[in-house]
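Visitor: 3D, please:
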Amino acid sequence: MEAVLDELYTTPPSEFVARRETLAAAAKTAGRVDDARQIHAVRRPTIAAWAANLLLRSQPEESRQFLELGRALREAYHALDADGLKDLSAQRRRVSYALSRQAAQLARDAGHRLSEPVQQDLEATLRAVLADPDAAD
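Guide: Prediction:
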């Protein structure tokens, strides 16, 4: 099921609904009714979320390091570590910028140029992942 969802979340947005229906039908035909129901219930991600999904799946090591940066930032914030927050915040800006540009390039390579508002949404998504463990999950 995880592989099916991975495939679905990296499917270009314009093809998402058709691919979701094909995958749900295949699961139903195979007798996996619960899987079919779960696949059918998956919502099409925003373009920004789709680009972030492309980044996660194509750059797993960088994504892991990004998640670790978020954990370190949250720990420094809770510990009120001003020096640590200063250093980590500078790193956050650099890494977030670089990753958002990589995600935009991946989207372009997949045939979707990100508009400026979508690029801003992507950057907001990356910031949310750093700040909120639920968003990171």
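
Visitor: please make it C-alpha for all contacts and neighbour counts, starting now.
Guide: Will do.

Visitor: would you map the helices across the protein?
Guide: Counting by DSSP state H, the chain has helices at residues 2-9, 16-29, 33-41, 47-58, 60-78, 82-109, 116-131, 133-136.

Visitor: how about the longest one: buried residues?
Guide: Pointing back at helix 82-109 there. Of the residues in helix 82-109, 85, 88, 92, 95-96, 99-107 count as buried by neighbour count, 16 or more other C-alpha atoms under 10 Å.

Visitor: want to put them side by side, so please do this one too:
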Amino acid sequence: SREGQMTVVIGGRNKEEVFWKDLFPKKIRQIIVTTDDGSYGIKGFSVSVLPKLFAEEKVDEACVCGPGIMMRTAAEMAKEAGVFCEVSMERRMGCGIGTCLGCVCDRKDGKGHYKVCADGPVFNAEEVVL
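Guide: Now for the predicted structure:
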């Protein structure tokens, strides 16, 4: 069990956008909140706390969801720190069974694409183009 071992980093534009911080179970190790405008938590983007977190804590894995640029930056930072990273490729999905191709994301190996609805939605960050 990993109870009490997870650190959660959340970010938003302002205090109103991070209201869901209180929905996390009390069984996590710590929660770090960032806001772009500094109205709550640490002023800055959520990825701004990652280099220090990766350097000071034993991080086994990073699980990332959110805007593409944030996921790309977090995945790059995790790779530099030697931390395995998974990304949730949230997409609008038409059919949900892989036939409409409305949710595809490109593979890093250049061999086509993944169907987010059928192959994911969570992928190793090393396998998808962010």
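
Visitor: now the TM-score, please.
Guide: The TM-score (TM-score structural alignment, normalised by the length of the second structure) is 0.25; 54 aligned residues with a C-alpha RMSD of 4.9 Å.

Visitor: before we move on, the earlier item: among the helices of the first structure, which is the most enclosed?
Guide: The highest average neighbour count among the helices of the first structure, using mean count of other C-alpha atoms under 10 Å, belongs to helix 47-58 at a mean of 21.

Visitor: how far off helix 116-131 does that one point, in degrees?
Guide: Using axes from the mean of the first three to the mean of the last three C-alpha atoms, to 10 degrees, the direction of helix 47-58 of the first structure lies 60 degrees away from that of helix 116-131.

Visitor: ok now helix 47-58 of the first structure, how far from the chain's centre?
Guide: Centroid separation for helix 47-58 of the first structure versus its chain: 4 Å, with C-alpha atoms, centre = their mean, to the nearest Å.

Visitor: that helix to helix 82-109, inter-axis angle?
Guide: Using the same axes, to 10 degrees: helix 47-58 of the first structure against helix 82-109 is 100 degrees.

Visitor: which elements pack onto the longest helix seen in the second structure?
Guide: In the second structure, taking DSSP H as the definition, the longest helix is helix 68-81. Judged by 3 or more C-alpha pairs under 8 Å, 6 or more residues apart in numbering; DSSP states H and E, helix 68-81 of the second structure is in contact with helix 50-56, strand 61-65, strand 84-88.

Visitor: now do it against strand 84-88, angle only.
Guide: For helix 68-81 of the second structure against strand 84-88, the angle by the same axes, to 10 degrees is 170 degrees.

Visitor: grab the nearest non-local neighbour of Leu126 of the first structure.
Guide: Ser96 (6.5 Å; C-alpha to C-alpha, 6 or more residues apart in numbering).

Visitor: test my guess that that neighbour contacts Arg127.
Guide: Yes: between Ser96 of the first structure and Arg127 there is a contact under C-alpha atoms under 8 Å: 7.4 Å.
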